[in-house]
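Peer 1: Quick one, structure for this:
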Amino acid sequence: MARDAGVSRALVSLVMRESPKVSPAKRTAVLESAAALGYSPNRLASRLASHRTNTLGVLFLDLHNSVFADIYDGITDGVAGSGNQVMVAVGSADPGTELEAVRSFVDLRVDGVLLAGYTGTSAELAGALRGTPAVVITREMEVDGVDSVLTDDFRSGALAVEHLYGLGHRRIAHVDISDWLPYTERREGYLHAMEQFGLAPQLVHSDMTERGGRAVMEQFLDSGATLPTAVFAHNDLTAIGIMEALASRGLSVPGDMAIVGCDNIEVGASPLVGLTSIDQHAGLLGRVAAQAMLDRIAEAGRPPVTRKFEPALMVRRSSDPAA
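Peer 2: Below is the predicted model of the structure:
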C-alpha cells in the first residue's frame, strides 16, 4: 500500500494511527490507496503493540435484576469519550463461574475489570486478576490494585427499620439472602436498628428473586404463625414477590403489611407497584466506578481507594398510605 500511495511505510502507519502530523494531501492519498486495495487496519494488533487494548471487562452477578442494568448504564456513561470499549460477562452466585469469567478477561488482555456483585474472596480475585487493574462495585475489597465503589449497606438496613418504626411498626421481619453470600451489611444494619429500638429480629432467607420473595411470604401465610406487620426485603425483586403473595391472598399493602425493598429499581418505582425502597444510586455507582477504572489505568501503582455513598429512602405507597 505504501508503494501504491507513493509514500513510506512509516507515513502509512501514522495515517492509520490518525496522527495529526500527516498533511491532508498525503492522508488522502494513503486512505484512497487503502480503499482501492480493500485494506482494513488490524486494530487489535496495533493496540497490543502499544500494550493497551482499550477494552474493559465488566462482570455482572445477574442481569435479571435491573439494578445491574442501571449500573451498566452508569459505566457506559462514565467511559464515553475515553476511547474504551466494554466487554460484558454474566456470572452467578457461584465464585467459580465468576473467577473463570475474570480469567477469561485477563487472557483477552483487557486493560481493566469492573465487577458488580462479586461473591468470591479477596485472595481468589487477586489470583484471577494476575495484576490487572480492577474496580469492585457494591462491595468493599482489600486487594492491591483494586478500588471499591459502593453504597453504605449497613446504613440501608438501619434506614429501613427506622422508617418502619417511625410508622408504628414493632414486628419487623427481614427477608435476607443466603447465609454464605458475603453481602451481610444490610442484615447487620437491620439487626443493629432492631436492637437499638428494643425489638426482636425475625430473619428469613430467600434467593434475591421475585419468585423467592413470593415463596417466603406464602410459607409465612401457610404457617399460621403471627405475621410481621412490616417486612424489609434485601432487594426490590424480593419485595415485589412478597407483595404478589399478599395480593393473591386478599391482603393489602400497606394496610395488612408494610413493605420496604432495596435498590430502587424502575419497576418498583412505578405507580402501579409503589414500592418504598432504599436507593443505592446504581447509575452513580457505575459512573464513579468507570472513572475510578480510568484513573487506575492511568496510575496503576497508587493505593486502593474506596468510595462509599449514603443511601436514600424513597417513600411510596407500600409503606405509607399517604405517599
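Peer 1: For the rest of this, base every contact and every neighbour count on C-alpha atoms.
Peer 2: OK.
Peer 1: Could I get the full set of helices for this structure?
Peer 2: In the chain, the segments counted as helices under DSSP state H are 2-5, 9-16, 24-37, 43-49, 66-79, 95-107, 122-129, 153-166, 185-196, 210-223, 236-248, 266-269, 282-298.
Peer 1: Let's compare: structure for the following, please.
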Amino acid sequence: MATIHDVAKLAKVSIATVSRVMSGADPVNPKTQQRVLAAMEKLNYRPNGLARNLRNLRTNVIIALMPNIQNPFFSEVIRGIEDGAREAGFHLLIGNTDGDRGKAKEYMALLDESLADGLILTTAQTDQAFLDEFAAHRPIVLACEYMEGSTIPTVSIDNISAARKVVKHLLALGHRRIAHIMGPNEVILSRARLAGYRQALQQHGLEVDEMLVQEGDFSLDSGYRVTRKLLSFKRPPTAIFAANDEMAIGAIRAIREHGLQIPDDISVAGFDDLTVSSFVSPSLTTIQQPRYEIGYRSVEMLIRLIRSEPLAQTQVVLDDSLVIRESSGVPKEHM
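Peer 2: Prediction:
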C-alpha cells in the first residue's frame, strides 16, 4: 500500500507539501498541487480520512529515531525519553534507521498518517532544509545534535567546546602530535568535534597535520583499523582523540597489538563516557555527556509542543565534563 512518502517521492516534493495539499489548510502552488494529486491518483493513495478529520485527537504515541540501535550511547538517551514519556502518559515507539534517510522519512511520515503525535530525532538523519520544513507544522525535537540556523527545538551539549576541552587536556600534558579519529563526515556531531579539535590546536599555535585526521564510523572496528593506519606512519602520533568511546576502545586494542603501552607510549581519549569506559584497561579519559537528561529534557519539550504549550527556550545546552582516567598521560619525551 502506498504511503505519503511514496507520493512525495513521485511528485518530487516534500512530505510537508503533500500534507498541505491533503489538508487544504495552507496555500500550495497550483502546479505543485496538480503534481501531488496526479501522484496520489497514480499510486491509488487513499489517506486515512478518519485520521485526517480527527487530527486534533491524540494517539499518545511518540517516536524516537536512532541511527544505530547497537550503539550503547543511545541506551541512556532512550531511557530518559521513555521515563519522561511514561510520566506524561505517552507510549514510545523506537525506530532504528541504520543511517538510512529513506527509513527516517518513512517513520516521520507516521505523523502525517496520525499514527503518532510527535517525533524525537537522536541525530539529524536528513538534510536541514527538509527537517526545517517538516518541523514547521509538526512537533519535532532534535536530541544530541544542534544544527546551526535551524529553528527545530534542540537538547544537546556544546560538542565543539567539549572536544576542545579534551584536546587542551592532551596539550597540557605535553602532546603535540595529536591524531583525531572523527566520525562520518556527513554527521553533524563529527564535524562539530573535528572543529573543536582544530580550534584547540590552533589556539595553541599548532598547525593541523591533515594526515593525523582520519575518518571512522563510530564503531569499535573503525577505531581499531584507523589506529593501525596511524601507527604505521613514519612519525606516529603520541596521542589519539577519538570522536566517541567505541572508536577509542578499538584504538586501545590496536595499540596493544602493536606492542605499545598506554599511556606511556601513546595516550588515548574518547567522547561520551559509556559505562564500559571506566572498566576497560586502562580506563578511558573521555567527555561525560548527561545522556539520560538529554533524553528526558527532549521529551519534555516535545510534549509541550504536542500540547501547543509555549517553550521557555528552544535551544537547551546542557553541561558536559572531562573525566580524566588512566589512558592519558605525559608523553615519553617529557618524562
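Peer 1: follow-up on the earlier one: for the helices of structure 1, could you give me CSV that also reports distance to residue 57 of structure 1?
Peer 2: Compiled in CSV, the helices of structure 1 are given as follows (distance: least, C-alpha to C-alpha, whole Å):
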stretch, distance to residue 57 of structure 1
helix 2-5, 36
helix 9-16, 26
helix 24-37, 32
helix 43-49, 15
helix 66-79, 11
helix 95-107, 6
helix 122-129, 11
helix 153-166, 25
helix 185-196, 27
helix 210-223, 28
helix 236-248, 26
helix 266-269, 25
helix 282-298, 11
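Peer 1: Please say which position in structure 1 residue 95 of structure 2 maps to.
Peer 2: By TM-score structural alignment, residue 95 of structure 2 lines up with residue 89 in structure 1.
Peer 1: Could you verify my assumption that its match touches residue 103?
Peer 2: No. Using C-alpha atoms under 8 Å, residue 89 of structure 1 makes no contact with residue 103, being 11.4 Å away.
Peer 1: circling back to that earlier point, now the match of residue 95 of structure 2. Nearest residue, chain neighbours left out?
Peer 2: Leaving out its chain neighbours, the residue that sits closest to residue 89 of structure 1 by C-alpha to C-alpha, 6 or more residues apart in numbering is residue 59, at 4.9 Å.
Peer 1: list the contacts for that neighbour?
Peer 2: 88, 89, 90, 91, 98, 101, 102, 113, 114, 115, 116 (C-alpha atoms under 8 Å, 6 or more residues apart in numbering).
Peer 1: Translate the last one into the numbering of structure 2.
Peer 2: Aligned against structure 2 by TM-score structural alignment, residue 116 of structure 1 finds its counterpart in residue 122.
Peer 1: Next one: the closest residue to its match other than its chain neighbours relative to residue 81 of structure 2, how far apart?
Peer 2: Nearest residue to residue 122 of structure 2, sequence neighbours excluded (C-alpha to C-alpha, 6+ apart): residue 143, at 4.7 Å. With distances taken as C-alpha to C-alpha, to the nearest Å, residue 143 of structure 2 is found 10 Å from residue 81 of structure 2.
Peer 1: what sits in contact with each of these two?
Peer 2: Both residue 143 of structure 2 and residue 81 are contacted by 295, 298, under the criterion C-alpha under 8 Å, 6+ apart.
Peer 1: returning to that earlier point: with distance to residue 178 of structure 1 and mean neighbour count added, can I get the helices of structure 1 in TSV?
Peer 2: Shown next, in TSV, are those (distance: least, C-alpha to C-alpha, whole Å; neighbours: other C-alpha atoms under 10 Å):
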stretch	distance to residue 178 of structure 1	mean neighbour count
helix 2-5	63	14
helix 9-16	53	16
helix 24-37	58	15
helix 43-49	42	12
helix 66-79	19	21
helix 95-107	14	18
helix 122-129	19	16
helix 153-166	16	22
helix 185-196	11	20
helix 210-223	11	18
helix 236-248	13	23
helix 266-269	22	17
helix 282-298	22	22
